[in-house]
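1. sequence and predicted structure, then a few things I'm wondering about:
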Amino acid sequence: MAKIVAVDTDFADNNLEAAMAQEAGVDFEATRGRTVEAVIRSLQETGAQGAVTSYALFPREVFEACPNLKVVSRTGVGYDEIDVEAATEHGVAVCNVPGYGTEVVSDHAITLVLSVLRRINELDADMRRGVWDYARTRPLGQCRGRTFGVVGMGEIGRATARKAAGLGFDVVCWSRSLKPGRRTPEGYPVLRLEELLQQADVVSLHTALTPETHHLIDAQRLALMKDSAVLVNTARGAVVDTVALAQALCEGKLWGAGLDVFEEEQPFDFSHPIMKAPHAVLSAHAAYWSEESGRELRQRAMQAAIDAVQGRVPVDCLNPGVFSR
């Protein structure tokens, strides 16, 4: 019987995955530990052909040490923890779950924007201290009359743009796949990144993390932004130089920030300078989750692993060519 192991998934339990495995006639086991050593140990000790994971590391060493492995299915859109090239060389399928969180992540991005502009966290803190005085938190911003810049126009970026436009923002965008000077099919002007940073009152990041986008927003690019601007990141933490961002906020060279992702999250450093930066609304990598999106995420990731170990090509496979070998 084929076996799938949940390797350090980001859920309270794996009952859903276990039930799906039982129905499909596949053995299943849940393990913990996201380091390379822990992953290798889990796969070798269980003899698993499939792995479902959230944040465990799958570099080349894992594929070299685990010849029985046929598939790694990640419960998310990004896959920077997995060496896809090495997996392909070893005949291992790599799957993800694109599109599952489009609406909820874009909801969260917009929520962070509004929270910073309207200073909701600061107003709430005053109320809980017994202070009734909105003037303490002025200035308070609004949507209409402001320019909203979307960096990265994949599914989530486009959904965020749609929602921002609906609120009254003037939307502009940048994407590596779009040519500046043109418009998107929705009618949004495409700018050069530097132009977008200079013009936008809100910059919302929705680009994948690659070597080219690591610290895409660094001190130099932060300096291009308006002192009154807001930066929001629901993409990947390392797209932003967070130390430089904290410094810009503390020095008043940027108005505010809304962050759901951070460069180091496991464990998170609560002494990081961003924790003391003014006008920053922070959430613990929660943008991807709603009860509805979470169930879809888990079902699709597990189904991909089941399909692969049973010899079928999963719907969301990054390297389907491994099945033709």
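-> All right, it came through fine. Residues are numbered from 1 along each chain as shown.

2. could you use CA atoms for every contact and neighbour count after this?
-> Fine.

3. can you pull out the helices in the stretch 101-250 of the chain?
-> Ranges of helices in the stretch 101-250 of the chain, per DSSP state H, counting those that start in this stretch, are 102-118, 120-128, 155-167, 193-199, 219-222, 242-250.

4. and those helices as JSON lines, adding mean neighbour count and distance to G145?
-> Converted to JSON lines, the helices of the stretch 101-250 of the chain look like this (neighbours: other C-alpha atoms under 10 Å; distance: least, C-alpha to C-alpha, whole Å):
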{"stretch": "helix 102-118", "mean neighbour count": "22", "distance to G145": "13"}
{"stretch": "helix 120-128", "mean neighbour count": "15", "distance to G145": "20"}
{"stretch": "helix 155-167", "mean neighbour count": "21", "distance to G145": "11"}
{"stretch": "helix 193-199", "mean neighbour count": "19", "distance to G145": "12"}
{"stretch": "helix 219-222", "mean neighbour count": "16", "distance to G145": "22"}
{"stretch": "helix 242-250", "mean neighbour count": "20", "distance to G145": "23"}
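
5. before we go on, here's another structure to hold up against the first:
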Amino acid sequence: MTTYLISDFPDVLASRELQVEIDALQQQDPTAIVTQYAYQNQAELLEKLEQTDILITAFLPIDAELLSQLTRLKGIAVNATGTSTIDLKAAAKHGITVQPLGDYSTEDVANHTLGLILALNQKLPAHTRQINAHIWQYEAVGAITRLGSQTLAILGFGRIGQAVAKRAKAFGMTVIAVDPYLPEAVAQKQGVSLVSLSEVFDKADIISLHLFAAADSPPLCDAAFFSQLKRQPLFINVARGCLVDEAALVAALDSGKIRGAGLDVLQSESPELRNSPFLGRDNVILTPHAGFYSQESMAYLQLKTVENAVDIAKGAKHV
């Protein structure tokens, strides 16, 4: 008998049909006992996990303190590609397997990235506001620069970064990338130059983040980062909210160091939007961590996560 807990923030659980996962778990593991918990606090989560063999989650804070108190938990099947909210060193220390998804939404995230770039560059939010005010003048939103004359800097040139580059080059853009872990030949094959961060500061008209990051890592994009930008680029983040110092980003928007921002992620997975400094701006587009989403990606996400969870329960070494 294996006890599985499907748990996440309430809005995350509400966004998908959990019965799909429950049915798949019970089909793949006839001994499965499946429970659900819409996260409220760490104390309640601990109480639930003390009775759990396998946790299925995407975004819950699984820190060292929590993990140190769990004697029964065997593993965590992450229904996302990232593990930034999980202390992986502590999990390994306590013999808890952590298995994220591999490639399941590369196409969707790359398309979402280009959607944000196109909407901001063509100033579609500003056009919409003007038309809602009954103003029918293309020049009312200010100057627009042709996309094909611009340089896109991709920070993190893995699967998603490479998919973004392919789409950007179809629009005639020059693409540069920063990735110290990637062989230069991989980038060269795609017509992309690997560069230093200082070159990004000098050359980028658009910056797009596609990096992994741990939740406790200092933000890469802080006040010092934004202060060095030379060309007032668009700034796109579909990666991890913890990569960006939001106060510094707001200051960069206010000062004109960047000309716009497309953000699919914020520092919080459940942000308080009522007083958000990003709202009410023509040059900012927020989406609710939706870049991965399509019917196809959701179906794969649910079923592959279940497969990973059952493999952990069975003691598989490679899941």
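-> Ah, there it is. Worth saying up front: this structure is predicted, and the values here are computed from it rather than measured.

6. do you know how far the spatially most central residue of structure 1 is from V105 of structure 1?
-> Structure 1 has A235 as the residue nearest its centroid, 3.9 Å off, counting by C-alpha atoms, centre = their mean. Using C-alpha to C-alpha, to the nearest Å, A235 of structure 1 is found at 9 Å from V105 of structure 1.

7. one step back: now do the contacts for the residue nearest to the centre of structure 1.
-> L205, H206, T207, A208, L209, V261 (C-alpha atoms under 8 Å, 6 or more residues apart in numbering).

8. from what I can see the fourth one touches A238, true?
-> No - between A208 of structure 1 and A238 no contact is recorded; they are 10.0 Å apart, counting by C-alpha atoms under 8 Å.

9. can you name every helix or strand that the lengthiest helix in structure 2 contacts?
-> Scanning structure 2 for the helix with the most residues, using DSSP state H, yields helix 295-313. Helix 295-313 of structure 2 sits against helix 18-28, strand 54-57, strand 75-78, with contacts defined as 3 or more C-alpha pairs under 8 Å, 6 or more residues apart in numbering; DSSP states H and E.

10. which residues of structure 1 does it align to?
-> Counting by TM-score structural alignment, helix 295-313 of structure 2 falls onto residues 291-309 of structure 1.

11. of the helices of the stretch 101-250 of structure 1, which approaches A38 of structure 1 most closely?
-> helix 242-250 (29.0 Å; C-alpha to C-alpha).

12. average gap between that closest one and structure 2?
-> Superposing on structure 2 and averaging over aligned pairs (mean C-alpha distance after the TM-score superposition for structure 1), helix 242-250 of structure 1 comes out at 1.4 Å.

13. mind checking what N15 of structure 1 lines up with in structure 2?
-> In structure 2, N15 of structure 1 lands on Q19 (TM-score structural alignment).

14. on that earlier part again, quick check: closest non-adjacent residue to the equivalent of the residue nearest to the centre of structure 1 over in structure 2.
-> Taking TM-score structural alignment for the superposition, A235 of structure 1 sits opposite A239 in structure 2. Leaving aside its chain neighbours, A239 of structure 2 sits nearest to H210 (5.0 Å; criterion: C-alpha to C-alpha, 6 or more residues apart in numbering).

15. do I have it right that that neighbour meets I154?
-> Yes - with contact defined as C-alpha under 8 Å, H210 of structure 2 counts as touching I154 (7.0 Å).

16. so which of those two has more stuff around it?
-> Remark: of H210 of structure 2 and I154, I154 carries more neighbours, 29 against 25, as counted by other C-alpha atoms under 10 Å.

17. contacting residues for the counterpart of the more buried one in structure 1?
-> Using TM-score structural alignment as the criterion, the counterpart of I154 of structure 2 in structure 1 is V150. Listed by C-alpha under 8 Å, 6+ apart, the contact set of V150 of structure 1 reads G157, T160, A161, V171, V172, C173, W174, V203, S204, L205, H206.
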